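> Next come a sequence and a model predicted from it.
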Amino acid sequence: MNNLTKMKIAKPAYEVFEAFVDPEKIGNFWFTSSSERWEQGKTVTLRYEEYNAQGDIKIIEIEENKKIVFEWGANGEGNLVTITLNEAGQSNTIVEVQEEGFRENDDNLILQLVDNKEGWVFMLTCLKGYLEFDVSTLRGGLVKE
């Protein structure tokens, strides 16, 4: 089962793409840090200092300024995430995040999908704040307890 989240960002696709793949930029809206630039075939370590957490993602596919596909989760049992950048005119980009791998027979499926949607909407809101308004203080604000 898949979960799709979309948001319009008032920036061209190349700026949105760089915000994700550049380890100097990702800390302004999503993770605290990224171990390296996101490139196809690499395994990248992402850290959340606020939550004392880190995890690895495997970059499956990169199409510059258009698409990023990665897998995250434990032992190859994780979900596949596809971030698609669709230009809408010269200065707008529709960012689509599709996460797949949710198990339909899981008793907690609805809770997982709602939690997942909340996370992606929050991340995209932080991305919008960073790219459109140069606000980089939002990312650590999601409270999950």
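That came through fine.
> going forward, measure contacts and count neighbours with C-alpha atoms only.
Fine.
> Show me the longest strand that occurs in the protein.
With secondary structure taken from DSSP state E, the chain has its longest strand at strand 53-63.
> How about that one, which residues are buried there?
Going by neighbour count (16 or more other C-alpha atoms under 10 Å), the buried part of strand 53-63 is 56-62.
> Just the helices from the protein, written as ranges.
Assigned by DSSP state H, the chain shows helices spanning 13-21, 23-26, 109-133.
> From the contact counts, what lies against the first one?
Under the contact criterion of 3 or more C-alpha pairs under 8 Å, 6 or more residues apart in numbering; DSSP states H and E, the helices and strands touching helix 13-21 comprise helix 23-26, strand 79-87.
> take the one below as the second:
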Amino acid sequence: MPFEFRVNGRIDRPVAQVFDAVVNPDQLSRYFVTLGGISGPLVAGATVKWWGRVPVQVEAVEQNERIVFRWDAMVAKGEEPYQTRVEMCFQSLDDGATMVTIAEKGWPENGQGQKGSYVNCEGWSQMLACMKAWLEYGINLRQGYYLSELSGKPALEPQA
């Protein structure tokens, strides 16, 4: 059975504001990619760097609806590098809020693939919580949360 997951969260803000909080590097670096920042906006065909060095290859951006990108998976020493595919969907709700769904897939069906999928599922769940806190209350939940934030190393950097 392939390793893949889907997480979602309701953000009490209009879809345009929530979408911008992901594609706009100034916003995303305030609550998620806080260490090292982002090299540019998420635009179809672009490769941007998160945390100052993790390449994110943007495949599709549909304004206020969907973002698709690929990035390097965590690999064990000696394992061949590969990428996973992330799809973020933004649904405007009747009450003016936005439902954000993040799905990721592409891990091999082995122990390292399972571990990588679990780590990323945790990371995207935290990203949604951080986005909610940032957009609804102006709070950066990641500041000082991870030891990596204190050590100067990115939290979600794939291992070489």
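In hand now; what should we look at? The shown structure was predicted, so the numbers you read here are calculated from the model rather than taken from an experiment.
> could the helices of structure 1 go into CSV alongside distance to residue 95 of structure 1 and mean neighbour count?
Written out in CSV, the entries for the helices of structure 1 read as follows (distance: least, C-alpha to C-alpha, whole Å; neighbours: other C-alpha atoms under 10 Å):
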stretch, distance to residue 95 of structure 1, mean neighbour count
helix 13-21, 8, 19
helix 23-26, 15, 19
helix 109-133, 8, 17
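> Which of those helices sits closest to residue 3 of structure 1?
Ranking the helices of structure 1 by their distance to residue 3 of structure 1 (criterion: C-alpha to C-alpha) puts helix 109-133 first, at 6.7 Å.
> packing partners for that closest one?
strand 2-9.
> tilt between the strand it packs on and helix 109-133?
The directions of strand 2-9 of structure 1 and helix 109-133 differ by 20 degrees, with axes from the mean of the first three to the mean of the last three C-alpha atoms, to 10 degrees as the criterion.
> Now do the buried residues in strand 2-9 of structure 1.
Of the residues in strand 2-9 of structure 1, 3-9 count as buried by neighbour count, 16+ other C-alpha under 10 Å.
> any chance of these in TSV, with distance to residue 38 of structure 1 too?
Listed next are the buried residues of strand 2-9 of structure 1 as TSV, based on distance: C-alpha to C-alpha, whole Å:
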residue	distance to residue 38 of structure 1
3	23
4	22
5	21
6	21
7	22
8	22
9	21
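> In structure 1, what sits opposite residue 91 of structure 2 in the alignment?
For residue 91 of structure 2, the aligned position in structure 1 is residue 86, judged by TM-score structural alignment.
> scratch that, residue 67 of structure 2 is what I was asking about
In the superposition onto structure 1, residue 67 of structure 2 corresponds to residue 68 when matched by TM-score structural alignment.
> For residue 60 of structure 1, list the residues it contacts.
40-41, 68-71 (C-alpha atoms under 8 Å, 6 or more residues apart in numbering).
> For residue 111 of structure 1, state which of the buried residues of strand 2-9 of structure 1 is nearest.
residue 3 (12.2 Å).
> Great, nothing more from me.
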